[in-house]
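1. I would like the atomic coordinates for the input below:
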Amino acid sequence: MSLASNRAGLLFATLGAIGFSFKAIFVKLAYRYGVDAETLLALRMGFSLPFFVVMGLVADARATHRMDGRDWLWMAALGFSGYYLSSYLDFLGLRYISAALERLILFLYPTLVIVLSALFLAKPIGRRTLAALALCYCGIGLAVGHDLHVAGDARDVVVGGTLVFVSALSYALYLMGNGQVVGRLGAMRVTAFATSVASVLCIVQFLVLRPVSALDQPWQVYALGVAMALMSTVAPVWLVSEAIRRLGAGPVSLMGTLGPVVTILLGWLLLDEVLGLSQLAGTALVIAGVLVMARR
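-> Next up, the predicted model:
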C-alpha cells in the first residue's frame, strides 16, 4: 500500500469520525425550532435514501455473488436494528440529554458487542477486557453525574440516557448480524441496502404517526436535515468504507475515538453545553476502555 493511499485513508477516517460527531449537534439545533423526532428522522433518511440506493446498486453491479431472498431478509433485519430502531431511539434520547453524553453512551457499543457475544456466542471475556469494561462504565458514571448536576432534572437524564443506551444495544445487535453476511455480500452493499431499508421504514413511520402537514417546517429545519443527511450520514459512511479499504478496520476503529471528543467540543461551541472536569474525566475513561478492547 502506497504512502499516498495510507494518507488518504487516514484523512478519510478522520473526516468520517468528525462527520458522525456532527449528527447530535444537528439534531439538538433542529429541536430548537420545535420539530419532533419522527419528522426530523424522516427528513434525514429521506434526503439520504437516493444516495444509498445508488451506492447499493453500484456495489451490487460490481459483486460476483447475486443476492437472493435470504439475503434481502438479512438486509431488512439489519436495516431495522442498525439504522431504523437505533436512530429513532437516539433521536428520542437527544430530547432529554446533552449531545456530549449521548455520544459517550453510543460509544459504548463495542462493549455491548463483547457482552452479547459472551452471552449468545459463548465467547469468553478475559480479565483485560473486564478491566476495559470497568473503565468504560466508570467513565459513563462520571459523565452521567455531570449531566445530573448541570440539568437538575434526574428524570430527564435517566430517560434520555436509557433511550440512547438501548439505541447503542440495537446497533450492537446490528454489528453482530452484519458480521454474518458482510464477508459474503461486501461491506458497502450491506451498508447501503440496510440503510435504504431503514430510510423507507423512517418515512413510513412518519406517514403513520404524523400528518403530511408536519412537513411544514422552517427552512432552518430543512437545512439541518440536508446537512445531517450529507455530512453525518452519507459522506461518513462512504469515507469510513474507503478508509477501511485502504487501512483496514483496526486503524479506522481507533480513529473513531475522536468522535466523543469532537462532539463535546462542538456541544460547547455551538450548543452552549457546560464542560466539566467529571465529564472530561469520564470521556477519557470511556475512550481508554474502548482503546484497550480495540488493541485486543
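
2. Please make it C-alpha for all contacts and neighbour counts, starting now.
-> OK.

3. What count of nearby residues applies to residue 115?
-> Residue 115 has 19 neighbours, counted by other CA atoms under 10 Å.

4. And this one, please, so the two structures can be compared:
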Amino acid sequence: MSSAIDTAANDAKRPPYMGYAMAAAGATLFATKGILIKLAYARGIDAETTLALRMILALPFYLVIGAHAVMSQRAKGQQLPENGLLMRAFGVGLIGYWISSYLDFKGLEYISAHFERLILFTYPLFVVLFGAAFFRQPIKPKALLAFAVSYGGLALLFTQNFSTFGASTMTGALYVLAAAVTFAFYQLLAKPLIMKVGPQLFTCIAMGAAGIAVILQFLATHPFEAILVSPSLWGLGLALAFGATVLPSFFLSAALKQISAQANATIGMLSPVVTIVLAMAVLGDAVSGTDWLGAVLVILGIGWFTLSERKG
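-> Just a heads-up that it's a prediction; the model follows:
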C-alpha cells in the first residue's frame, strides 16, 4: 500500500515532460501557418477567403474527434459537461480561434510571415500581465528573466526587419498586436475549462464555434462563388487546416492541461525561430546575422525557463 502511495507521490513530483514536448510540437506546427498563408495570398486571395478555406477543411476533423470524445465519455459512464461549461468553451473558442485568427490573418496581408510571428509572440508578456491583473496569478521572477532574454532577441529581430517594410507596416503590426492580446486572454480563459471539459472535447467545441463564425463572416463579406478557388489553393487550405490548425490546436490544449499558461507561452516562443527558417527556405526571405543573434537569444530564454520550471 505504501509502495503505491510512494509511486503516486513520485508521479506527482515528476516534471511534465510530455507537456513541454506537446507545447514545442504545437509551436513548431503553428509556425508553418504564416508561410502557408503567404503562399495563398501570393495566389490572389484575401484573409477572409483563406480563413474560410482553413475552417471549412478543418471542421470535419473536429466534428469526428468531438463525436468520438462524447461517445467515449458515455461508454465510460461519465457525465457530459454542463451546458454552462459548453457555452463558455464556445465563447472562449470565438476569442482564440476566430477573433485572434482573423486579426492575425489580416495582419499578414501587410507584413512578412516572420515579422508577423515576432509580433504575435509578444503574447506571453500579456499572459503574465493579464494573469497577474485579472486572475491573481503570481509573476515568477524566473519567468521575467527568461522574458528579458527572449524579448531582447525579439527586439533585435524586430529592429532588423522593421526597415524593410513600407507605410503599411504600422497597420499590419497593429492587427497582429491585437491578435496577440486576444490570444493571451484565450490562453488564460481556456486552461480552467480544459481541466473541466477535457482537452479533446474543449478543442472541438472551441474550433467548431470559431469555424461557424468564420464561415458566416465569409458569407457576409463575399459572394458564395468566391470560395470556388483553384485546386492548388485547396491544397494549401488543407495543409493549413490539418498541419497548421488541427494538430497544433490539440497539442496546445493537451499541453495546457499539464503545464502552466506561462510555461506554455514561453516554450511557444520557439515558433518565431522556426518561421524564420521556413521563410528563408520556402519564401526566399533574406535573414542577416543580427536575425540569427536574436534567434539564439530567444532559444536561450526558452531553454533556461524550461529547465528551471522542471527543477522548480
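
5. Superposed, what's their TM-score?
-> Remark: TM-score between the superposed chains equals 0.85 [TM-score structural alignment, normalised by the length of the first structure]; 288 aligned residues with a CA RMSD of 2.9 Å.

6. which residues does the residue in the first structure that residue 92 of the second structure lines up against contact?
-> Aligned counterpart of residue 92 of the second structure in the first structure: residue 78 (TM-score structural alignment). Applying CA atoms under 8 Å, 6 or more residues apart in numbering, we find residue 78 of the first structure in contact with 174, 177, 178, 194.

7. ok, those residues in the second structure, which still hold?
-> Retained in the second structure: 174, 177, 178, 194, out of the contacts of residue 78 of the first structure (criterion both residues aligned by TM-score structural alignment, their matches' CA atoms under 8 Å).

8. how far away is the counterpart of residue 174 of the second structure in the first structure from residue 286 of the first structure?
-> Using TM-score structural alignment, the partner of residue 174 of the second structure in the first structure is residue 162. As for residue 162 of the first structure, its distance to residue 286 of the first structure is 17 Å (criterion: CA to CA, to the nearest Å).

9. Ok, residue 206 of the first structure next?
-> With CA to CA as the criterion, residue 206 of the first structure and residue 286 of the first structure are 35 Å apart.

10. for residue 236 of the first structure, same thing?
-> Residue 236 of the first structure is 22 Å from residue 286 of the first structure, by CA to CA.

11. go on, residue 275 of the first structure?
-> Relative to residue 286 of the first structure, and taking CA to CA, residue 275 of the first structure is found at 16 Å.

12. Now for the counterpart of residue 218 of the second structure in the first structure, how many residues are close by?
-> Matched to the first structure by TM-score structural alignment, residue 218 of the second structure sits across from residue 206. Using other CA under 10 Å, residue 206 of the first structure is surrounded by 21 other residues.

13. and residue 206 of the first structure, what is it in contact with?
-> Applying CA under 8 Å, 6+ apart to residue 206 of the first structure gives the contacts 38, 39, 42.

14. What sits closest to the corresponding residue of the first structure for residue 148 of the second structure if chain neighbours are left out?
-> Residue pairing (TM-score structural alignment): residue 148 of the second structure is matched to residue 134 of the first structure. Spatially, and ignoring its direct neighbours in sequence, residue 134 of the first structure is nearest to residue 289 (7.6 Å; CA to CA, 6 or more residues apart in numbering).

15. Am I right that the one you found is in contact with residue 136?
-> Yes - between residue 289 of the first structure and residue 136 a contact is recorded at 5.1 Å, counting by CA atoms under 8 Å.

16. Where do the strands of the first structure begin and end?
-> Counting by DSSP state E, one finds no strands in the first structure.

17. Same list, the contacts of residue 78 of the first structure, but as JSON lines with neighbour count and distance to residue 294 of the first structure please.
-> Converted to JSON lines, the contacts of residue 78 of the first structure look like this (neighbours: other CA atoms under 10 Å; distance: CA to CA, whole Å):
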{"residue": "174", "neighbour count": "21", "distance to residue 294 of the first structure": "18"}
{"residue": "177", "neighbour count": "17", "distance to residue 294 of the first structure": "19"}
{"residue": "178", "neighbour count": "21", "distance to residue 294 of the first structure": "18"}
{"residue": "194", "neighbour count": "28", "distance to residue 294 of the first structure": "25"}
